[in-house]
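Undergrad: Quick one: sequence and predicted model below, then my questions.
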Amino acid sequence: MLSSIKRFLIGRPLKSDALGEQKLNKKKALAILSSDALSSVAYGPEQILIVLITVSAAAFWYSIPIAVGVLILLTALILSYRQIIFAYPHGGGAYVVSKTNLGTNPGLIAGGSLLVDYILTVAVSVSAGTDAITSAFPELHDHNVSIAVVFVVLLTLLNLRGVTESASVLAYPVYLFVLALFILIGVGLYNIVTGEVPPELHTPVGTPIAGISLFILLRAFASGSSALTGVEAISNAIPNFKDPAPNNAAKTLAAMGTLLALLFSGIVYLAYYYGITPLAEVTVVSQIAEETFGRNFMYFFIQGTTALILILAANTGYSAFPLLAVNLANDKFIPRMFTFRGDRLGYSNGIIALGLASILLIIAFKGHTEQLIPLYAVGVFIPFTLSQTGMIVKWIREKPKGWVTKLIINSTGALISFIVTIVFFLTKFAQVWSVLVFLPIIIYIFHRIRKHYEAVGDQLRITTCEPSTPIEGNVIVVPVSGITHVVENSLNYAKSLNPERIIAVYVAFERGDERKFEEKWKQWQPDVRLVTLHSHYRSIIQPLTKFVDTVEHKANESNYRVTVLIPQFIPKKGWHNFLHNQSSLLIRAFLLYRRNVVVTTVPYHLKK
C-alpha cells in the first residue's frame, strides 16, 4: 500500500542511465533557477519603501537613486558569477570557490550560510506568495501558515518527481509572471506619459526631506538588495544544465540579470510615481496593479501570477540545496545520505530535509515574511563576499590571460557585497544577530561530522586497524517468553549452528510463574539449559542485559563470542504489529550497543 502511494505521488523509478534526460535546457533552467531572483521583484522594492516611510512618504523619491545602486550591484554580481561559472564548471558556487582559494573554514562559512539561506528561500518565497493570495482575498489572512505549509508539501512532492518534470510545470507560471509584469509596467508607463496619472501623487526627485540620513539611506539600500537573492543559484547548479553546461549556465545567468534589472526598475519607478505607500495587508505590486487596471481581470491575473512565482520561487532552493549538500557530503562535512539519488534520480534526501526545515521555519515565524527577509538577505551576501574574495585570490595567484579585468570585476563585486553585509549588521542587527550565533555552531557541527567520518575510516581500514581476535567458539543466549512455536523455531536454528552451548533465558515477574515455567521446560527441552531471572520491577530489559553482560565477560576470557538469538513472530498484516508489545525490538535496540555481543533475530511468520 505504501509503495502504491509513493508511486502515485512521485512516479515510477527511473534507471540510472536516464540521468542525461534529467538535464535542463536554457529555457527550463531560466524558469527553475531564476524564479527566486525574479520573484524578489515582488518584495524588494517594497522593502525600500518600508524603510523610507519611517521618515515620511515624501522621502519616496530616494527609492530612485537607491534602485540605481541596487542595479550597479546586480551588474557586478552577474559579471562576477559569470566568471565563477567558467572557472568552476562542476558547480558548487561560493562553497567551492571559498574552500579552494580561502581555506576550509571560509568555505564552510559560505556553505553553511547558503544551506540556511536556501531553507529561508523556501520559507520567504512561500510566505510572500501566501501574502499575495491573502491580499486579493483578505478573508484568508487567518490561515496564512496553513496555506504556506500546504504549498511547501506540494513543492517537495513536485521536486521528488524529478528536475525536468518540476521544470516543465514551473516554466509556465514564471514566464506568465514576467509577461504580467511587463504588461503592468508598460501600461503604467503609458498612463504616466499620457498624463492619466497626476504628478501630485509623488514628491519630485531632489526635494529636500527633513530627517533623512545616511543611516536611513544605507538601510533602505540594504533592504532593496534583498531583490538580488538567488543570483548565485545558477553557479551552484551547473551540473543540472545540458552540455555545454558552462556556456548554457552563463547565457541563462545573463538572461536572468537582464529580466531582473528591467522588472525591478519598472516596479520601483511605478511605485514612486503612483505615490504607493506600503501597507501591512496589501502588497506594493497589488496596489500598483489596482491603480493601473482597477480590480478587474488583469488585476487578478497579476496577483495570481505574482503569488504563483513567489511560491514557486522556492524551487530555486529545491534545485540548489541538494547540489550544495552533495558537495558538502562528498567532503564529509554533512551526512553521506545527501549524496544518494532517489527513485527519480534527484537527491531526494536533500529535497525532503529542505522541505521539513522550511515548514518548521514558517511555523516558528508564523509566516511573517518581513521578519525573515533581513536574515535571508544577509545569508546571501556573506557567500557573495567570500566567493568574490576567493576569485580575487585565484586571479592574483594564477594570473591567467586577461586576469586584470577579471580582478577588477571581482574586486568591485567583493567590495559592494562586503559593504551591504556590514550595512545589514549595522542597520538590522536586531533581526540578523542570530547569524553570528548559528554560523559558528554550524561550522562546529561540520567539523565534528568530518572528524567522525575520518575516525570511522581509520578504524575500518585494514592497514591501520587493530588485528582481529580469533573466535574460538560461540555461546548462544535465547530470550524466551513461553513455550511456543516461535521459541521452538529459534532453538532449532540455534542447534543447527553447533555452538559450544545454548542458554535459554526466562524473565519472571512472579516466583510462582518462575517455578511453573522451569518444570514445563524440563519436560519440553531437557537438553537446553534454562536460566530464570526474577525481575522485582517488572522489567525484561534490565535483568536480561545484566545477564548477557555476565556471560559475555566470562566468554571473552576464552575468546568465545556471545550471540543473542531473539525469537520474533511476524504478523500476516502490517497493522497487526500495533496489537503487540514489540519486546523483541526493545531487546535488540538495547543489546546492539554491547561491544562483543552479536544480536540476531529469528523470524517466525504467522499465516493468519
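TA: That came in fine, so what should we check first?
Undergrad: Going by C-alpha atoms from here, please, whenever you check contacts or count neighbours.
TA: Will do.
Undergrad: helices or strands up against the helix or strand containing Val152?
TA: Val152 is part of helix 144-160 when elements are defined by DSSP states H and E. Here helix 144-160 is seen to pack against helix 2-10, helix 104-136, helix 163-193, helix 314-330, helix 348-365 when contacts are counted using 3 or more Cα pairs under 8 Å, 6 or more residues apart in numbering; DSSP states H and E.
Undergrad: Among those, which comes closest to Ile587?
TA: Nearest to Ile587, of all these, is helix 2-10, at 27.4 Å by Cα to Cα.
Undergrad: Past that closest one, which element shows up next along the chain?
TA: Next helix or strand after helix 2-10 toward the C-terminus (DSSP H and E): helix 26-39.
Undergrad: what's in contact with that next one?
TA: Contacts with helix 26-39, where a contact means Cα atoms under 8 Å, 6 or more residues apart in numbering, come from 121, 125, 164, 166-168, 170-171, 174-175, 227-231, 233-234, 241, 248-249, 251-253, 255-256, 259-260, 263, 306, 309-310, 312-316, 319.
Undergrad: how far does that helix sit from the chain's center?
TA: Taking Cα atoms, centre = their mean, to the nearest Å, the mean C-alpha location of helix 26-39 is offset from the chain mean by 18 Å.
Undergrad: And stretch 295-306, by the same measure?
TA: For stretch 295-306, the distance between its averaged C-alpha position and the chain's averaged C-alpha position is 31 Å (Cα atoms, centre = their mean).
Undergrad: biggest strand in this protein, by residue count?
TA: Scanning the chain for the strand with the most residues, using DSSP state E, yields strand 560-570.
Undergrad: Now do the buried residues in that one.
TA: Burial within strand 560-570, assessed by neighbour count using 16 or more other Cα atoms under 10 Å, is assigned to Tyr560, Arg561, Val562, Thr563, Val564, Leu565, Ile566, Pro567, Gln568, Phe569.
Undergrad: so the last one touches Leu606, yeah?
TA: Yes - using Cα atoms under 8 Å, Phe569 is in contact with Leu606, at 6.7 Å.
Undergrad: Kindly provide the distance from the residue located most distally from the centre of the chain to Lys516.
TA: Distance from the centre of the chain peaks at Gln523, with 61.1 Å (Cα atoms, centre = their mean). The span separating Gln523 from Lys516 equals 11 Å under the rule Cα to Cα, to the nearest Å.
Undergrad: mind checking which of the helices and strands packed on helix 144-160 is nearest Glu466?
TA: Of all the helices and strands packed on helix 144-160, helix 314-330 comes closest under Cα to Cα, at 27.0 Å.
Undergrad: Need the residues that contact the closest one.
TA: Taking contacts as Cα under 8 Å, 6+ apart, the residues outside helix 314-330 that touch it are 32-36, 92, 95, 111, 114-115, 118-119, 121-126, 155-156, 159, 163, 230, 233, 236-237, 334-339, 347-351, 354.
Undergrad: try this one next to it:
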Amino acid sequence: MRKLVALPVLSADALSSVAYGPEAMLAVLALAGTAGLTYSFPVAGAIVFLMLAVGLSYRQTIRAYPHGGGSYIVAGDNLGRIPGLVAAAGLMTDYILTVAVSIASGMAAITSAIPSLTSETVPMGVGVILLLLAGNLRGIRQAGALFATPTYAFIAAMFALVAAGLVDAAGQGFQPPLTLTVPVNDTVGLLLIMRAFSSGATAMTGIEAISNAVPAFRSVEWRNARTTLTWMVGLLIVMFAGIVVLIYCTGVMPSARETVLSQLARLTFGSGWMYVFIQAATAAVLLLAANTAYNDFPRVLSLLARDDYAPRTFMRLGDRLAYSNGIILLSVTAALVFVAFNGRTASLIPLYAVGVFLAFTLSQTGMVVHWWRRRSRHWRKSLLFNAMGALLSAVVFMTAGISKFTSGAWVAIVAVGLFLLVTTRIRRHYEAARVALQLHPHAIELPAHAIAGPVTPSQSPVQHEHGVRGAEMNRESEELPEEVRHLCIVAIATLDLASMRTLAYAASLQQPVLALHISVAEDEAQRFRDYWSLWGDHLPLEVIVSPYRAVVAPLVRYLEALHRQHPELTLTVIVPEIITSRRRHQLLHSRTAIRLRRALRPLPKIVITSVPFHLPSD
C-alpha cells in the first residue's frame, strides 16, 4: 500500500477513538463536579504525552521488526513463552472489545442524530457485526478498501469542528460558560484522577496496527511504515487535544441521550448539513474501525495455532484468502459482548484499557530486552524510547486494573487468565499427540516390494480391460463383485504413525493404491517427496501444490478429474483419523473425513473410508 492508502486503512481504529476517549475521561472527572473538571487539562496533557511516548516506542519496533512486530511476536521472542501468551491474551481481548466498543460508539453517534432509533441500538449493532462478518468472509483486502473514504471524511470533519469551535471560543476569550453547574457524586482524589486517565487513554487503541502490518507497505516498507505511524500519532494528538479544548470552552457534559461530539457539532454548526456530515462521518469511521480487529484477530489466532496454542483449524485459509474460522469466532464473541452490555459504550470502556495496555507493556518491555541483547546502531536511544513506553503503559495498565476493577476490569483480567489456561492445555495435548504419532526407527514394517500404481489425471489416460464398457454403462450399475474395479487413494498430510497405518491398510486390500499429498508451497512439496523417497517410495505418490492452503477443495477437484477420465473405477478415498481419549480434544484435530464426505456426496462411485488412530490418554 502507498502511505496515503495505508494511513486510513490502518489508522481508522486509533483515529476514531477520539470520538469516545475524551468523553470517557470527562465522564469520570464530572463525578466530582466542577472541581473534578478543573483537572481535565492536566489529565489530557498526560494522555497526549503518553501518545507521543508510545508512538516513538513503536517507531523503534517497526525498525527492529520490518516483517511485522505484533505484541505476541515481540514479547514471545524476547521475554519467553508465557509473556508472549499474556500479550496475545491482551491483544485478543483488545480486538474483541474494539469491535464491541466501536460499534457501540457508532450506534451512539447515529442515535444522537436520530433519537427515535435509540431503542433499536442492540439489533442495529448486531446487524452491523453480521455485515462485517459477511464482508470479511469475502476477503480482507476487499473489506479493507472500504476504509479510505470514511477515515479521511472523519479527519476533515474533526478539523472543521475544531477550527470552527476555536474561532467561536476565541470570541469569548476561551472562557467556559459561567452558568456551568455539575452535580457532585464523588470527591477529587488520586483514584478518581487515575480512573479518568485510564479511561481517556482508550483513545490510543489501535496504535500498534501499523507495526503489525509493515509488510503491507510499498518499499522501503519499514521507512514508509514509520512515516505513516508518525502522521497517525500527530493527527491523533491534534484531534484529541482540540476536542478537549472545545469541551472546556463550551462546557458540554456527557449525556446518556447525546454524545459529546454531537453536542459540540450542534453548538458549532446548528442542525444543518454540516452537523449531519460530522455525525455521518463519525458513525461511518467508528463502524468500519471495527474492521481493524478483523484484520488482526484472525492473524494472531493463526500464529497461536501455528505454535500449537490454538486449534489448528484456525490456520486454514478460506477460498478468499481469509482466516474464516477466526473471523467467525471474533464475530460471535464480539456480538455476545455487545449484547451483554446492551450496546453501551460507557459500560464497555472499563474492560477496554486493561487488554490494550497489557499488550503495550509486554511489547515495549520485549523491545527493551531486544535492544539490550542486540546493541546495534543507536541502540541506547531506541532502548530509552521503548523503556519509557513500557513504563507509561505499565502505569496505565495498573491504573486501569486497580481503579476499574469493580467496574468491569476484572472481566478482562479473568479472560486473560482463562486464555492462559486454555492455550497451555492445548499445547500440552498437541505435544503428547506429537510424541504418540512420531515415527521411530524400526517401529514399522516396510512393504517387501513396490505396489503397482494406477494412472493419474496428470498422466495419459489408458483404457483398461473394461474401460470402454464401464464408460458407456450406467456409472452405478455394478451388481456383481467382479464388475467392480477399485482404486484406493490415500490422502496424507504428513508421514507419521497414523499415515503409515492408513497406507498399510490400503495396501492390504490388494488393489491399486495411490498416495495423495496436498502442499501449500513447492518447497514443502519437495520436502515431502524427499521424505517419501527416504521411506522407500513403495507406493506411487501424487503431490498437489495448493497455494491457498486449502486441502479439501483441491482434493475434491482431483477426484472429480480422475472420475471423469476413468468412470469405470470405484474410487475409495482412505484418510487417517485421529481419535482422542477425551471428546473435547477431538476439536483440536482435523475433521477431513467428515468434510470430504460432505463435499463428495454428490459424486457417484466414490467411497470414503477413515482409518482410526487412537491417541493414549493424556
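TA: Everything's here; your move. In this text, all values refer to a predicted model and were calculated from it rather than measured experimentally.
Undergrad: what's the TM-score here?
TA: Once the chains are laid over each other, their TM-score by TM-score structural alignment, normalised by the length of the first structure reads 0.72; 483 aligned residues with a Cα RMSD of 3.6 Å.
Undergrad: rewinding a little: give the equivalent position in the second structure for the residue farthest from the centre of the first structure.
TA: Using TM-score structural alignment as the criterion, Gln523 of the first structure has no counterpart in the second structure.
Undergrad: Could you check which helix or strand contains Val97 of the first structure?
TA: Element membership of Val97 of the first structure [criterion: DSSP H and E] is helix 93-102.
Undergrad: That helix vs the second structure, average distance?
TA: With both structures laid over each other, helix 93-102 of the first structure and its partner residues in the second structure are 0.8 Å apart on average (mean Cα distance after the TM-score superposition for the first structure).
Undergrad: Now do that helix: which elements does it pack against?
TA: Packed against helix 93-102 of the first structure by the contact rule (3+ Cα pairs under 8 Å, 6+ apart) you find helix 63-87, helix 104-136, helix 233-236, helix 369-398.
Undergrad: Of the ones you listed, give the one that comes closest to Gly211 of the first structure.
TA: Taking Cα to Cα, helix 63-87 is the member of those nearest to Gly211 of the first structure, at 15.6 Å.
Undergrad: and the closest one, which stretch of the second structure?
TA: For helix 63-87 of the first structure, the matching stretch in the second structure spans residues 40-64, with TM-score structural alignment as the criterion.
Undergrad: List the superposition-based mean deviation of the matching stretch with respect to the first structure.
TA: Aligned to the first structure and superposed, stretch 40-64 of the second structure gives a mean residue distance of 0.7 Å (mean Cα distance after the TM-score superposition for the first structure).
Undergrad: In that stretch, which residues are buried?
TA: Of the residues in stretch 40-64 of the second structure, those with enough neighbours to count as buried (16+ other Cα under 10 Å) are 40, 43-45, 47-48, 50-64.
Undergrad: Am I right that Thr570 of the second structure sits in a strand?
TA: Yes - assigned with DSSP: H, G, I helix; E, B strand; the rest coil, Thr570 of the second structure falls within a strand.
Undergrad: ok, it - contacts?
TA: When the contact criterion is Cα under 8 Å, 6+ apart, the partners of Thr570 of the second structure are Val484, Arg485, His486, Leu487, Lys605, Ile606, Val607.
Undergrad: Which helix or strand contains the last one?
TA: Read it as Val607 of the second structure. strand 606-614.
Undergrad: Show me what Val233 of the second structure aligns to in the first structure.
TA: Using TM-score structural alignment, Val233 of the second structure lines up with Gly257 in the first structure.
Undergrad: again with Ala87 of the second structure
TA: Using TM-score structural alignment to pair residues, one finds that Ala87 of the second structure aligns to Ala110 in the first structure.
Undergrad: what's the neighbour count on the residue lying closest to its match once chain neighbours are set aside?
TA: With Cα to Cα, 6 or more residues apart in numbering as the criterion, Ala110 of the first structure has its nearest non-adjacent residue at 4.6 Å, and that residue is Pro383. Residue crowding around Pro383 of the first structure was assessed by other Cα atoms under 10 Å; the count is 31.
Undergrad: likewise Val411 of the second structure?
TA: Counted with other Cα under 10 Å, the burial measure for Val411 of the second structure works out to 15 neighbours.
Undergrad: do Ile422 of the first structure as well
TA: When counting by other Cα under 10 Å, one arrives at 17 neighbours for Ile422 of the first structure.
Undergrad: Could you find the counterpart of it in the second structure?
TA: Using TM-score structural alignment, Ile422 of the first structure sits opposite Met398 in the second structure.
Undergrad: quick one: contacts of the helix holding Val152 of the first structure?
TA: In contact with helix 144-160 of the first structure (Cα under 8 Å, 6+ apart) are residues 9-10, 122, 126-127, 130-131, 134, 165-166, 311-312, 314-315, 318, 342, 344, 346, 348, 351-352, 355, 358-359, 362-363, 366-367.
Undergrad: hmm, which of the contacts of helix 314-330 of the first structure are the buried ones?
TA: A residue is treated as buried here by neighbour count (16+ other Cα under 10 Å); on that basis the buried members of the contacts of helix 314-330 of the first structure are 32-36, 92, 95, 111, 114-115, 118-119, 121-126, 155-156, 159, 163, 230, 233, 236-237, 334-336, 338-339, 347-351, 354.
Undergrad: mind giving me JSON lines with the buried residues of strand 560-570 of the first structure and columns for distance to Pro470 of the first structure?
TA: What follows is those, written out as JSON lines (distance: Cα to Cα, whole Å):
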{"residue": "Tyr560", "distance to Pro470 of the first structure": "9"}
{"residue": "Arg561", "distance to Pro470 of the first structure": "10"}
{"residue": "Val562", "distance to Pro470 of the first structure": "14"}
{"residue": "Thr563", "distance to Pro470 of the first structure": "15"}
{"residue": "Val564", "distance to Pro470 of the first structure": "19"}
{"residue": "Leu565", "distance to Pro470 of the first structure": "21"}
{"residue": "Ile566", "distance to Pro470 of the first structure": "25"}
{"residue": "Pro567", "distance to Pro470 of the first structure": "28"}
{"residue": "Gln568", "distance to Pro470 of the first structure": "30"}
{"residue": "Phe569", "distance to Pro470 of the first structure": "33"}
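Undergrad: circling back to that earlier point, following the chain onward from the helix or strand harbouring the match of Ile422 of the first structure, which element is next?
TA: Under DSSP H and E, the secondary-structure element containing Met398 of the second structure is helix 379-403. Taking DSSP H and E as the definition, the helix or strand that follows helix 379-403 of the second structure towards the C-terminus is helix 410-437.
Undergrad: Please compute how far the helix or strand just after that following helix lies from its chain's middle.
TA: With elements assigned by DSSP H and E, the helix or strand that comes after helix 410-437 of the second structure is helix 467-472. Shown here is helix 467-472 of the second structure, whose average C-alpha point lies 52 Å from the average C-alpha point of the whole chain (Cα atoms, centre = their mean).
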